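Asker: Structure here, sequence nowhere to be found:
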């Protein structure tokens, strides 16, 4: 799969949800125009590695039909074994150079917050994007600090990689992010809990387009 600059709507999939329903929601979301998918490293107790690989294979097959890259959260060895397109880290790994070498050709992303030094250090890993967590309060990102807009602006001064924003973002509050230079939004419940995931993705895409115009 050709790796393009990541942008748009980034869906984070929680594999602790019911798999048949989750895969149905994912398919509908893909129909709405997703840009990127990440599988959260959040599994039900007792799930074997083979079951994880089978599930990731299902996700990758569906996303592949739409040319959408799939990233694994944290477990880079599992991402490599499953043949996914990359990995997303919540923290910069202790040995970023070795991981970058092991994941040659893969996309790597890192979650950041108000610490600009962390953004600068992410460059040591040669990240392909950064994701700010969280711009608004959200139950799904309860461990994240609220990010100050001035730090999102400052990030563009130290990196030119794509910037995603996450945490409590809805199509209706995206206008509050006007004036910030970012490439997309990362979403969980705003899509997975929607009655129509395709329509939800389209709504996010429309709101993003309005900000760019």
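Answerer: Sure, I can see it. All figures in this text were calculated on a predicted structure; none of them were measured in a lab.
Asker: rest of the way, CA atoms for contacts and neighbours
Answerer: OK.
Asker: where does the residue lying closest to residue 27 once chain neighbours are set aside land in three-state SS?
Answerer: Once flanking residues are discounted, residue 27 sits nearest to residue 62: 6.7 Å by CA to CA, 6 or more residues apart in numbering. The three-state assignment at residue 62 reads helix, by DSSP: H, G, I helix; E, B strand; the rest coil.
Asker: Could you give the number of residues near residue 62?
Answerer: Using other CA atoms under 10 Å, residue 62 has 18 other residues around it.
Asker: Below is structure B, check it against A:
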């Protein structure tokens, strides 16, 4: 199985202390942990990233660590990647910063329409996240975009596409059948008292799907 599981942090949707929950998710098989702190000061996010990196290393866990929006923190902590949102720096600017800093992290970005996805690839994104695929607590007032839209984007791009939004062990097989490179989740893992078990269950469902991504992540 070449599809990957991303777990995105949300301090408002977790049952355990956040770093503990993320480490447990990594123990359960999460491939990428993304720290997303939209309102926290840089120093707080920096400290959180360092704590997570230390705990992962101490436990011998191979999960890669990304940060949402904060390219400065990604470079300062030598993270595996940065994920850009609509209000983040442009992809081209982050690529330039990456080169000047001699940093080798990957650059991803969120997209919601096929035109955005195609433009992101042209601008130099290493991957995109598309959603929300199904109804999601994160966007309760916006209709889901569905599997057909996801498949169109997968077919249009030559970089990895990660699906997000309302995905869990019951529907992940249908998502992976589109040829996407993996999934990203929040509540399916963090909004439980057993993030490790939830991650293991989701990874097992992904394995049963026996999917073959168009582009491995």
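Answerer: Yep, that arrived. It should be emphasised that the depicted structure is a prediction, and the values quoted were computed from it without experimental measurement.
Asker: Quantify their similarity with the TM-score.
Answerer: Comparing the two superposed chains by TM-score structural alignment, normalised by the length of structure 1, the resulting TM-score equals 0.83, with 204 aligned residues with a CA RMSD of 2.6 Å.
Asker: re the thing from before, ok, the aligned partner of the residue nearest to residue 27 of structure 1 in structure 2 to residue 169 of structure 2 distance?
Answerer: By TM-score structural alignment, residue 62 of structure 1 lines up with residue 55 in structure 2. Counting by CA to CA, to the nearest Å, the separation of residue 55 of structure 2 from residue 169 of structure 2 is 27 Å.
Asker: Could you do residue 189 of structure 2 as well?
Answerer: 10 Å.
Asker: what about the two, which has more around it?
Answerer: Counted by other CA under 10 Å, residue 189 of structure 2 and residue 169 do not tie: residue 189 has more neighbours, with 30 against 16.
Asker: Give the aligned equivalent of residue 132 of structure 2 in structure 1.
Answerer: Under TM-score structural alignment, residue 132 of structure 2 pairs with residue 134 in structure 1.
Asker: Ignore what I typed, I meant residue 171 of structure 2.
Answerer: Alignment note: residue 171 of structure 2 maps to residue 173 in structure 1; criterion TM-score structural alignment.
Asker: secondary structure class for its match?
Answerer: Of the three states, residue 173 of structure 1 takes helix under three-state DSSP.
Asker: That one: neighbouring residues, count only.
Answerer: Using other CA under 10 Å, residue 173 of structure 1 is surrounded by 12 other residues.
Asker: Quickly note the distance from it to residue 210 of structure 1.
Answerer: 12 Å.
Asker: and for the two, which residues touch both?
Answerer: Overlap of the contact sets of residue 173 of structure 1 and residue 210 (by CA atoms under 8 Å, 6 or more residues apart in numbering) is empty.
Asker: The equivalent of residue 91 of structure 1 over in structure 2: what's its closest spatial neighbour, skipping adjacent residues?
Answerer: Matched by TM-score structural alignment, residue 91 of structure 1 corresponds to residue 86 in structure 2. Spatially, and ignoring its direct neighbours in sequence, residue 86 of structure 2 is nearest to residue 110 (7.3 Å; CA to CA, 6+ apart).
Asker: What's the separation between that neighbour and residue 201 of structure 2?
Answerer: 26 Å.
Asker: Could you do residue 146 of structure 2 as well?
Answerer: In terms of CA to CA, residue 146 of structure 2 sits 23 Å off from residue 201 of structure 2.
Asker: quick one, strands of structure 2?
Answerer: Ranges of strands in structure 2, per DSSP state E, are 4-8, 32-35, 64-68, 81-84, 106-111, 127-131, 161-164, 182-185.
Asker: distance between the last one and the chain's centre?
Answerer: Spelled out, that is strand 182-185 of structure 2. Mean-position distance between strand 182-185 of structure 2 and its chain equals 6 Å (CA atoms, centre = their mean, to the nearest Å).
Asker: That one packs against which elements?
Answerer: In terms of contacts (3 or more CA pairs under 8 Å, 6 or more residues apart in numbering; DSSP states H and E), strand 182-185 of structure 2 is packed against strand 4-8, strand 161-164.
Asker: what do you get for the first one?
Answerer: Here strand 4-8 of structure 2 is seen to pack against strand 32-35, strand 182-185 when contacts are counted using 3+ CA pairs under 8 Å, 6+ apart.
Asker: which bit of structure 1 covers the last one?
Answerer: On the basis of TM-score structural alignment, strand 182-185 of structure 2 is assigned to residues 184-187 in structure 1.
Asker: same deal with the first one?
Answerer: Mapped onto structure 1 using TM-score structural alignment, strand 32-35 of structure 2 covers residues 36-39.
Asker: average distance between that stretch and structure 2?
Answerer: When structure 2 is overlaid, stretch 36-39 of structure 1 sits 0.7 Å from its aligned residues on average, using mean CA distance after the TM-score superposition for structure 1.
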